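>>> no sequence on hand, only this structure:
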């Protein structure tokens, strides 16, 4: 401490320094049976400082504040409403006292005494609200409101949290517009002149406080379901963390990857790709994954290996979603009313795409870029490996598919079946969906069938081995997807068959196998929704209503498609088909609210319920006449 400081001032500074050390450093070593002992010691020191400063403040500030034992209750008004300036002696003492009120509030919150913490934080705000914003008080103004925002968000009082945080944001904007000089940091009030922070460090800490404001606001807007605003604030937060070099690489990377998923849902693929590329580059700053041998020798290395592998696998999964959604959105853009590729639309989109996308990319690049000069080139290099525009033909789609498939393989290295059952299966389902999306762009029916066969090969073994008692929802998903996949293959084989003059025995056998396999998995799905005594429920739950009725409808169609030279077998299959069509019709008659869920299927079921009996009668008559 400087020799010019009075003994009393020196004592205050030493107590403050000790309180901060206790609270921020020594508290980490507190025993489990007394987790707040250092925080309590810090509180006592802060109380002593508070008492001394309050007496000084009361002596210098001629207001009716009550006796020294009462909380400071200044009227809460708009900042700047007082004649006192922030750098007046009274204003400076108020700012010092406000800093201690802030620390006491934070101390109580950290020791789970929320009401007391709120009281001290509000005392801080009320005390400083009497003065115009200035270099002395702006930092504590903002940080007190940040803490109150966190406190009320923790109580699920999101609107109250929003109010404090939005005020903190507006205070920052106003200060930067009216002053903009590096403000005093909270610690500066209790340091000798020569020990005070540099302007650069003050700026960094002040900007960091504002970054926290934006971060908390992003969470608030997310909870209020203002997702576009939440995404914008999250993006700004990530930009500022990089700009001021205040981030933990893996944490930042996961947040950026998570933000990419928001952009993907909005079909903003350039922004999503940039977030994911930045996530990979920043995650790389955390270092290389330790070898398995190193992990076995050291617990620290083992923890690091696990964390790095997990986070990078999570980023890989976000990349998979990026590629999958890009392919699926392109499919929606190009498909006709029966879900097939519309060639005219494809030609039209190719003609207009290039010009539009180039203009869009130029306009947005400057607004969304992450990274510094050290990382920017690496981020751009990753971006160039995958397109952010809709693929319009098979080759473009295949390039995106291959990127997605590489990330599938990377994710599976960590999310193995042994220990990560649900995650492993979800990755496989995404892999299957990538093949399905790619198949849309393939014109050759046989090659499309092979893509669907790959889906079956990856999902069928797991579906048959998985215990439905523990993984009912996943089993249902797999059963329905396998049924649909076999169904799509059947439709494709039907297209091929219709081009042939005569079907050979092998083609018929293959076609019938696809029909029966689809029926098998649809039935497995339907069995899973039955009651314990094996009966179909009178009323289906909302989550299985449409899938169950669609399954019945498709089983009906599949039975009618089976090729058999045996008239008796044909009659049996047609009766089974009629039974399923009638089931859909009768269920919707008993439960009229179900009609909206299956409008198309219901209309066709009603039609077939009228036509099939005639076909069945004709077949019966033919059988009688042939005998």
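It's in. Fair warning: this is a prediction, and the values are worked out from it, not measured in the lab. Numbers count the residues shown, from 1 in each chain.

>>> contacts and neighbour counts: CA atoms only from here.
OK.

>>> list the contacts for residue 53?
93, 96, 97 (CA atoms under 8 Å, 6 or more residues apart in numbering).

>>> what's the closest non-adjacent residue to the residue nearest the centre of the chain?
By CA atoms, centre = their mean, the mean C-alpha position of the chain lies nearest to residue 258, the distance being 4.5 Å. Computed as CA to CA, 6 or more residues apart in numbering, the closest residue to residue 258 that is not its neighbour in sequence is residue 318, at 7.4 Å.

>>> test my guess that that neighbour contacts residue 261.
Yes - in this structure, residue 318 is within contact of residue 261 by CA atoms under 8 Å, at 6.9 Å.

>>> neighbouring contacts of stretch 446-453?
For stretch 446-453, using CA under 8 Å, 6+ apart, the contacting residues are 435, 436, 439, 440, 442, 485, 486, 488, 489, 492, 493.

>>> now do the fifth one against residue 272, distance only.
Distance check for residue 442 against residue 272: by CA to CA, to the nearest Å, it reads 26 Å.

>>> what packs against the helix or strand harbouring residue 354?
Using DSSP states H and E, residue 354 sits within helix 343-368. Counting contacts by 3 or more CA pairs under 8 Å, 6 or more residues apart in numbering; DSSP states H and E, helix 343-368 packs against helix 269-284, helix 299-334.

>>> show me what the shortest one is packed up against.
Contact analysis of helix 269-284 by 3+ CA pairs under 8 Å, 6+ apart lists helix 249-265, helix 299-334, helix 343-368, helix 376-383 as its packing neighbours.

>>> go again with 7 Å.
On a contact count with 3 or more CA pairs under 7 Å, 6 or more residues apart in numbering; DSSP states H and E, helix 269-284 meets helix 249-265, helix 376-383.

>>> quick one, the shortest one and helix 269-284 angle?
Counting by axes from the mean of the first three to the mean of the last three CA atoms, to 10 degrees, helix 376-383 lies at 120 degrees to helix 269-284.

>>> just checking, what packs against helix 376-383?
Secondary elements touching helix 376-383 (3+ CA pairs under 7 Å, 6+ apart): helix 269-284.

>>> run the chain-centre distance for the helix it packs on.
With CA atoms, centre = their mean, to the nearest Å as the basis, helix 269-284 stands 14 Å off its chain's centre.

>>> which residues does that helix contact?
Residues outside helix 269-284 that contact it (CA atoms under 7 Å, 6 or more residues apart in numbering): 249-250, 253-254, 256-257, 260-261, 263-264, 319, 368, 370, 375, 378-379, 382-383, 388.

>>> quick one, which of the residues you listed are buried?
249-250, 253-254, 256-257, 260-261, 263-264, 319, 370, 378-379, 382-383, 388 (16 or more other CA atoms under 10 Å).

>>> ok, second structure coming up, stack it against the first:
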């Protein structure tokens, strides 16, 4: 029996009515799900009608597949609406019923797209219910089913609207595009699931597949695609896949540059253009920051690599410093963007300076969007990155005077931004700045002290050393005080272990700094030595009280124990000299 065209037309009309309700902009604030509930009512009524007529056409294979295909789409959409309105039990019921209905015919041209999509929906559902393994199993089945169909079938699949029409009304190619887009979503969801499971390599693989498929299908938002590509790059440079990371960043820049040109030529209303321009500026700044992080990673890891080489006395070949040169490329011409920065670790000052300047350029561009007035937190992070760049470049500088100048630039950047931030609103960032400034002045102090070993001692040099000591002491003490309860003036007992480690580390540095102050006055020497011992003992108390702090800082703990034994003798000797 042939299904009457009029009946299919009625089914299609109801299905489209439900789809229109779902797609309409939701303006109701008191009834946010009103359209969805109404759409579900229509689909449930359509489900009943389809079930009522299904027996009439079970003897005709083509008609049976048509009815089942439409019924599958209807039940799947009822499940999707139920999941959207947080009725997960009902959603699961409908998705499972759809699977049971379509499983036997999953390789049918009329059914494959729906079947793959409902497997995706079950993957999403179980992810929301925190059963990530079950989510993964459905998504992998979705991927496998789609791949098997594409290998077996030489005929393109059909969309739901192709199913409603006659063979003459089929829109050629749309079914294949619909299947491919559904597969792209499968890869996207798999990327999230593997990320939740901690399998970051597989997650990154599916992220890259998703981006590549979006390009092939020309189905993407350029700005969103660029941001996702740049975000993925951050994972790859952490694996020393510098070529892959740079390629992803270059693709991001390419995409944003092209979109900027297209936006200029596009006819838009004033508010639409303003919104699109703002979004472009925002995400361009984010991509610039990702590029800067890539450059900073190269310099920082190059330093670690060289330090390990110095310790071993041989060329380092450790796994953590081996560059993986493999690169899955996009079908884009990106050489202009890739040539701006290296995909290798650096060895010399000149090479490091080139990467430093590139990073600085990206940070400058990002700072145009993330300024102090509008985005104070992000602006402060950018300045911290600036400071880190000067610190890393100083490592490659042989001249101690130039090293000191680079650290001075580092300190100036941090001091300037700390003065602008109100610690009431930006306490955590201010603490980071205080601590980093303490370390910066300590680094400058070490350079001065090292230089003192090879030149005649001058009063001016001693004055600079003491000044740096006091600046570093001031910052570390300011950091510790920021944790103290204003009423009791004591450190609370409810902090995280990371905070206790940072406070302990500050005391360790204070112990070291008080001992480095140079003065001929015996009483001042005694006072500084006593303060040094007090801070060293405080650090040891933190290590005893918080065992994890002691485990994390074994090296510092060993040094401190030695000083805690030495300093009482030093104090006694000074007291004897003063009494005489």
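Okay, I see it. Every value quoted in this text rests on a predicted model; they were computed, and no experiment measured them.

>>> the residue nearest to residue 258 of structure 1 -> structure 2?
Aligned against structure 2 by TM-score structural alignment, residue 318 of structure 1 finds its counterpart in residue 290.

>>> that match contacts residue 232, correct?
No - judged on CA atoms under 7 Å, residue 290 of structure 2 makes no contact with residue 232 at a distance of 9.6 Å.

>>> give me the common contacts of those two.
Counting by CA under 7 Å, 6+ apart, nothing touches both residue 290 of structure 2 and residue 232.

>>> any idea what residue 276 of structure 1 aligns with in structure 2?
By TM-score structural alignment, residue 276 of structure 1 lines up with residue 249.

>>> gap between its match and residue 362 of structure 2?
12 Å.

>>> mind listing what residue 503 of structure 1 touches?
Here residue 503 of structure 1 is in contact with residue 497 (CA under 7 Å, 6+ apart).

>>> go on, residue 162 of structure 2?
169, 170, 171 are the contacts of residue 162 of structure 2 under CA under 7 Å, 6+ apart.

>>> among those residues, which one is most surrounded by other residues?
Most neighbours among these, by other CA atoms under 10 Å: residue 170, with 16 neighbours.

>>> residues contacting the equivalent of it over in structure 1?
Aligned against structure 1 by TM-score structural alignment, residue 170 of structure 2 finds its counterpart in residue 196. Residue 196 of structure 1 makes contact with residue 188 under the criterion CA under 7 Å, 6+ apart.

>>> just to revisit the earlier point, residues near the residue nearest to residue 258 of structure 1, how many?
25.

>>> same question, residue 133 of structure 1
23.

>>> and the equivalent of it over in structure 2, what element?
By TM-score structural alignment, residue 133 of structure 1 lines up with residue 107 in structure 2. Using DSSP H and E, residue 107 of structure 2 sits within no helix or strand.

>>> distance of residue 107 of structure 2 relative to residue 423 of structure 2?
Between residue 107 of structure 2 and residue 423 of structure 2 the distance is 63 Å, computed by CA to CA.

>>> still on that earlier bit, which position in structure 2 pairs with the residue nearest to the centre of structure 1?
In structure 2, residue 258 of structure 1 lands on residue 231 (TM-score structural alignment).

>>> all the helices of the stretch 101-250 of structure 2, residue numbers only.
112-128, 132-152, 160-164, 174-196, 200-217, 222-238, 242-265 (DSSP state H, counting those that start in this stretch).

>>> okay, those helices in TSV with distance to residue 477 of structure 2 next?
Conversion of these to TSV gives the following (distance: least, CA to CA, whole Å):
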stretch	distance to residue 477 of structure 2
helix 112-128	46
helix 132-152	46
helix 160-164	69
helix 174-196	40
helix 200-217	40
helix 222-238	34
helix 242-265	40
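
>>> so which of the ones you listed comes closest to residue 520 of structure 2?
helix 222-238 (50.1 Å; CA to CA).

>>> close enough to count as contact, residue 571 of structure 2 and residue 525?
No - shown here, residue 571 of structure 2 and residue 525 do not form a contact pair, counting by CA under 7 Å, at 8.8 Å.

>>> neighbour count: those two, which is higher?
Between residue 571 of structure 2 and residue 525, counted using other CA under 10 Å, residue 525 has the larger neighbour count: 21 against 18.

>>> average offset between the helix or strand harbouring residue 575 of structure 2 and structure 1?
In this assignment (DSSP H and E), residue 575 of structure 2 forms part of helix 554-579. Once fitted to structure 1, helix 554-579 of structure 2 is off its aligned match by 2.9 Å on average (mean CA distance after the TM-score superposition for structure 1).

>>> tell me how far that helix is from the chain's mean position?
46 Å.

>>> what residues of it count as buried?
Neighbour-count burial for helix 554-579 of structure 2 [16+ other CA under 10 Å]: 556, 557, 560, 563, 564, 567, 571, 574.

>>> can you check stretch 116-135 of structure 2 too?
So, applying 16+ other CA under 10 Å, buried residues of stretch 116-135 of structure 2: 116-127, 132-135.

>>> which residues in structure 1 does it align to?
Counting by TM-score structural alignment, stretch 116-135 of structure 2 sits on residues 142-161 of structure 1.

>>> who touches that stretch?
With CA under 7 Å, 6+ apart as the test, stretch 142-161 of structure 1 has contacts from 102, 118, 121, 162, 164, 165, 168, 209, 213, 220.

>>> next, the contact list for the second one, please.
By CA under 7 Å, 6+ apart, residue 118 of structure 1 lies in contact with 105, 148.

>>> one more: the first one?
Contacts here follow CA under 7 Å, 6+ apart; on that basis residue 102 of structure 1 touches 120, 121, 124, 144.

>>> let's see that with 6 Å instead.
Going by CA atoms under 6 Å, 6 or more residues apart in numbering, residue 102 of structure 1 touches 121, 124.

>>> so which bits of the strand or helix carrying it are buried?
In the assignment (DSSP H and E), residue 102 of structure 1 maps to helix 89-110. Buried positions in helix 89-110 of structure 1, judged by neighbour count with 16+ other CA under 10 Å: 90-109.

>>> how about the secondary structure of residue 40 of structure 2?
Per DSSP: H, G, I helix; E, B strand; the rest coil, the secondary structure class of residue 40 of structure 2 is helix.

>>> what sits against it?
Taking CA under 6 Å, 6+ apart, one finds residue 78 in contact with residue 40 of structure 2.
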